[in-house]
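# No letters, just coordinates:
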């Protein structure tokens, strides 16, 4: 399976001629990531994880495209693209389903706390093909499974370095790559990744940076 990282939290997975995109948001090259996609997974409603205009356009232009998202996101997209309503599916945590030939399992349920005055929204983490885990904006560790490839939210208004490291240690995937890095400059990214790489290695996780549009086989 080929994984391509786009800016911030968006990734594109390709397998056997099928394309799955996760979180094509406003900080990402969303239209490029969605080009030729067969399925889209959305973790939550924040605009850095879903570019509503780009996703709506893709749903209207590509009649093969199916989308899976928490209830609020799914309802909004059905209103924005009523002609594609039957291809927009609501996802709840703790379920399994097929998305364009990719086996998916869902975890979590809510976004990490930003501040008590900021409402908490629904957030779904997705495990793809019992391999790649995208947690969205949360540090929920999938229960009862072994993740092989972990996507790590390295920086956000809701996290700190110790929590990032603990998440990597808790999951203990053999490989890890960054997501949610669009708010960091090079200096900040070097600092955070240095801790993740050094401490994660003690627990068997090999962490490596992926730049925008860079691909790796997983």
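Thanks, I have the structure now. Values in this document were obtained by computation on a predicted structure and should not be read as measured data. Numbers count the residues shown, from 1 in each chain.

# going forward, measure contacts and count neighbours with C-alpha atoms only.
Noted.

# what's the strand ranked longest in the chain in contact with?
As assigned by DSSP state E, the longest strand anywhere in the chain is strand 102-110. Residues from elsewhere that reach strand 102-110 (CA atoms under 8 Å, 6 or more residues apart in numbering): 20, 91-98, 120-130, 138, 140, 142.

# Look up how far residue 171 lies from the most centrally placed residue in the chain.
Nearest residue to the geometric centre of the chain (CA atoms, centre = their mean): residue 134, 4.1 Å. Distance of residue 134 to residue 171, computed by CA to CA, to the nearest Å: 12 Å.

# for comparison:
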């Protein structure tokens, strides 16, 4: 399995299946290289409706252009995609916590229910975390810990308006993954990124988790 990171929270996961490469994308948002990420992919998953995780116009354009592309998303995001890509309604599926399905040859499980709280004045939206083939977990904008599961690869949101560094550390410690790969980092400059990553790498190592930084466009073989 090959994991490629794009800017912010968008990732592409690929694997060989019956002699061909199959690809799935999570969170094609407006900070990310949506067209590059979705090129040749069979499916994309959306954790929640915020624009940095779902660029509705570009994702809908991809659905309209590629009849082999399908999408899974929470209800609000799924409806936005249906409205923007009316010819693709049959390829857009609403997901809820606790679902199990297959997408682009990957076994997918869903966890969590809502976005982390930003402030009491800001409405909380639905948020779904996705576990792919029991290997890669993308929590979206939440610190949801998949209960009772070993997660080999955690995609860790290391900076957000809704989190503190201490909460990121607690999340990485709680999941106890073999490796943690940073996502949700587009709002940090290099100095801020260095500070946060230094804390996460040091503390993660104390609990047996290797911190693996991927820059946008870099890949990791899992």
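Arrived safely, thanks for sending. All values reported here derive from a predicted model rather than from experimental measurement.

# about what we covered before: which position in structure 2 aligns with the residue nearest to the centre of structure 1?
Alignment note (TM-score structural alignment): residue 134 of structure 1 maps to residue 138 of structure 2.

# Wait, the residue nearest to the centre of structure 1 touches residue 140, no?
No. Using CA atoms under 8 Å, residue 134 of structure 1 is not in contact with residue 140; the gap is 10.0 Å.

# rewinding a little: shared neighbours, residue 134 and residue 171 of structure 1?
residue 150.

# Could you find the counterpart of residue 98 of structure 2 in structure 1?
Checking with TM-score structural alignment, residue 98 of structure 2 has residue 94 as its match.

# cool, and residue 6 of structure 2?
In structure 1, residue 6 of structure 2 lines up with residue 6, judged by TM-score structural alignment.

# Could you do residue 170 of structure 2 as well?
For residue 170 of structure 2, the aligned position in structure 1 is residue 166, judged by TM-score structural alignment.

# what does residue 60 of structure 2 give?
Alignment note (TM-score structural alignment): residue 60 of structure 2 maps to residue 56 of structure 1.

# what secondary structure does that match sit in?
Three-state assignment for residue 56 of structure 1 (DSSP: H, G, I helix; E, B strand; the rest coil): helix.

# Next: residue 192 of structure 2.
Assigned by three-state DSSP, the conformation of residue 192 of structure 2 is helix.

# and the gap between the counterpart of it in structure 1 and residue 161 of structure 1?
Matched across to structure 1, residue 192 of structure 2 falls on residue 188, judged by TM-score structural alignment. Distance from residue 188 of structure 1 to residue 161 of structure 1, counting by CA to CA: 11 Å.

# Settle it for me: which of these two has more neighbours?
residue 161 (16 against 13; other CA atoms under 10 Å).

# Quick one: residues contacting residue 130 of structure 1.
Contacts for residue 130 of structure 1 (CA under 8 Å, 6+ apart) come out as 103-105, 145-148.

# For it, give its distance to residue 161 of structure 1.
Between residue 130 of structure 1 and residue 161 of structure 1 the distance is 27 Å, computed by CA to CA.

# Nearest spatial neighbour of the residue in structure 1 sticking out farthest from the centre, chain-adjacent residues omitted?
Note on structure 1: the largest C-alpha distance from the chain mean falls to residue 83, namely 25.9 Å (CA atoms, centre = their mean). Spatially, and ignoring its direct neighbours in sequence, residue 83 of structure 1 is nearest to residue 60 (7.2 Å; CA to CA, 6 or more residues apart in numbering).

# Contacts for the helix or strand that contains the one you found, please.
Assigned by DSSP states H and E, residue 60 of structure 1 falls within helix 52-61. With contacts defined as CA under 8 Å, 6+ apart, helix 52-61 of structure 1 is touched by 24-25, 30-31, 34-35, 65-66, 77, 80-81, 83-84.

# Among these, which pair sits farthest apart?
The two members of the contacts of helix 52-61 of structure 1 with the most space between them (CA to CA) are 25 and 83, at 22.0 Å.

# Please list the outside residues in contact with stretch 172-179 of structure 1.
If you take CA under 8 Å, 6+ apart as the criterion, stretch 172-179 of structure 1 is touched by 5, 8-10, 146-154, 168, 200, 203-210.

# so of these, which ones are in helices?
Taking DSSP state H as the definition of helices, the contacts of stretch 172-179 of structure 1 contribute 168, 200.

# In this structure residue 4 of structure 2 contacts residue 219, no?
Yes. Between residue 4 of structure 2 and residue 219 there is a contact under CA under 8 Å: 4.1 Å.

# between those two, which one's more packed in?
The neighbour count for residue 4 of structure 2 versus residue 219, taken as other CA under 10 Å, is higher for residue 4 (19 against 16).

# Tell me how far the more buried one lies from residue 69 of structure 2.
19 Å.

# Identify the residue of structure 1 aligned to residue 220 of structure 2.
Applying TM-score structural alignment, one finds that residue 220 of structure 2 aligns to residue 216 in structure 1.

# what's the answer for residue 116 of structure 2, then?
By TM-score structural alignment, residue 116 of structure 2 lines up with residue 112.

# Quick one: residues contacting its match.
Contacts of residue 112 of structure 1 (CA under 8 Å, 6+ apart): 120, 137-139, 158.

# farthest pair in the residues you listed?
120 and 139 (14.3 Å).
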